[in-house]
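In: Need coordinates for the following:
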Amino acid sequence: MMDQVSTTAQARASPSSDAHCPRPSGASSQQGLPRNGRARLKKQAFRVATLNIGTLTGRGRELADLLRRRRVHVASLQETRWKGAKAKELGDGYKLLYNGGVSGRNGVGVVICEELKDKVVDVQRCSDRLMLVKLDMQESLVNIVSAYAPQAGCSSEDKADFWQLLDAVMQSVSADEQVLVLGDLNGHLGMARTGYERGHGGYAIGNQEGEDVLAFALAYDLALTNTYFKKKVDHLATYSSGGIKTQIDFCLVRRTQLSLVTNAKVIP
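Out: Predicted coordinates:
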């Protein structure tokens, strides 16, 4: 039984259509997550991952094997390109909950390991770019948000709609519940963090864009965990184009829970 958040999500992304490199992991914690002042439970790692998979068609078994080898408990998927709102067993005890539009574009999902299947108490399929899965971990409710922000070429209306919907999802989560926002947020971050020191750890690569991502983190007092650990470029970058490597995939947690995160990195 999981009693803590460990976000050493050590998974890599499969090749995707938009030149994505390996995805970043989540975060790892070695402490209990008490709720309402209850005593801490026994320490236990909880590994999460996020990856833009390009398409999930024909790759379910490969994904399950990857997650098993990396000992990932929960994974957030983007660009599954599957239609409908369903659940599917992937193998090795992993179960996928997913949501996609009628066009077969975009699509998001959350993969749960066998030990956590009976911990799912709520699933909110908000759009083909956003969904939430709530887990009852006995001493804490943990909300897993899988997010896939519109790409640079999408309309400003699409981008605004996404962030407004993500705002609504965050506002629906009680302040005493844990939340992990995992996904491809398509916002390039750089080393500069003036005005965002509370959520930006200072270790990032990018082109000084990503204002929407930083504003979102600031609004909900979230920390971008993969900017808090000094890593080699290959363990930071999640996007590559024209020889330039940047960061667009993130794992965000409440700033008050950042001390529970022991590692966050991209696995090449």
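In: okay, CA-based contacts and neighbour counts for the rest of this
Out: OK.
In: In terms of helices and strands, where is Lys159?
Out: helix 156-171 (DSSP states H and E).
In: which strands and helices sit next to the next helix-or-strand element following that helix?
Out: Using DSSP H and E, the helix or strand that follows helix 156-171 in sequence is strand 178-184. Under the contact definition 3 or more CA pairs under 8 Å, 6 or more residues apart in numbering; DSSP states H and E, strand 178-184 sits against strand 48-52, strand 74-78, strand 141-148, strand 249-254.
In: one more, for comparison:
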Amino acid sequence: GTGVVGVLVKEEICEKVVEVRRKSDRVKRVVLAFEEEVVRVICGYGPQSGRGIAEKEQFFDEMASEWDLQKVDELVLGMGDFNGHVGIQGFEDVHGGSGIELRNMEGRMLLEFCDEKELCVANMCIRKTVKEGDFLCRRE
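Out: Take a look at the predicted model:
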């Protein structure tokens, strides 16, 4: 099946939420207004590796259309599970090379999206609970 993106907001800042927009099951926007800053959070849940290329392209098109709506005075954060492996080889100005060994198609699509939008991949959680090559990684 397909997943649906969700957003968690800490109770203390719920009153700062001024807009929630569901672009699709996979892309959602939440806008928060603080005293001196407007923060637009774009959350995505990318199609898994077994899904078709058209679905993956549609996902990145939806992410791009949300990203392009940003206003000059807004701080914009993009986050989510993009279901891609960006690999250990770098990608200039986007990814420094900390990732799982092999880059897959979904990881390449994410890196290309970030390159186009002048973004970088940061704060990846790459801990795995399955056997990866010769290494068994587990939750701690």
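In: Quick TM-score on the pair, please.
Out: Once the chains are laid over each other, their TM-score by TM-score structural alignment, normalised by the length of structure 2 reads 0.84; 133 aligned residues with a CA RMSD of 2.1 Å.
In: thinking again about what came up before, deepest in the core, which of the helices and strands packed on strand 178-184 of structure 1 is it.
Out: Of those, the one with the most neighbours on average (mean count of other CA atoms under 10 Å) is strand 48-52, at a mean of 31.
In: Provide the aligned range in structure 2 for that strand.
Out: Here strand 48-52 of structure 1 fails to align to any part of structure 2, judged by TM-score structural alignment.
In: repeat for stretch 77-91 of structure 1
Out: Alignment note (TM-score structural alignment): stretch 77-91 of structure 1 is unmatched in structure 2.
In: Arg108 of structure 2 pairs with which position in structure 1?
Out: Match for Arg108 of structure 2 (TM-score structural alignment): Glu211.
In: got the contact list for that match?
Out: Applying CA atoms under 8 Å, 6 or more residues apart in numbering to Glu211 of structure 1 gives the contacts Gly187.
In: Strands along structure 2, start to end?
Out: Under the criterion DSSP state E, strands of structure 2 are mapped to 17-22, 27-33, 38-45, 74-81, 131-132, 135-136.
In: superposed on structure 1, where does the fourth one end up, distance-wise?
Out: Relative to structure 1, and after both are superposed, strand 74-81 of structure 2 has an average distance of 1.3 Å to its aligned residues, where the measure is mean CA distance after the TM-score superposition for structure 1.
In: before we move on, what about the third one?
Out: Once the two are superposed, strand 38-45 of structure 2 sits an average of 1.1 Å from its aligned residues in structure 1 (mean CA distance after the TM-score superposition for structure 1).
In: what does that strand rub up against?
Out: Under CA under 8 Å, 6+ apart, the answer for strand 38-45 of structure 2 is 3-7, 26-33, 63, 66-67, 70, 73-83.
In: again, but for the last one
Out: Residues from elsewhere that reach strand 135-136 of structure 2 (CA under 8 Å, 6+ apart): 129-130.
In: mind redoing it with 7 Å?
Out: Strand 135-136 of structure 2 is contacted by residues Val130 when judged by CA atoms under 7 Å, 6 or more residues apart in numbering.
In: ok, back up a step: Leu189 of structure 1 versus the match of Arg108 of structure 2, what's the distance?
Out: Here Glu211 of structure 1 is placed at a distance of 8 Å from Leu189 of structure 1 (CA to CA, to the nearest Å).
In: ditto for Arg125 of structure 1
Out: On the measure of CA to CA, Arg125 of structure 1 and Leu189 of structure 1 end up 28 Å apart.
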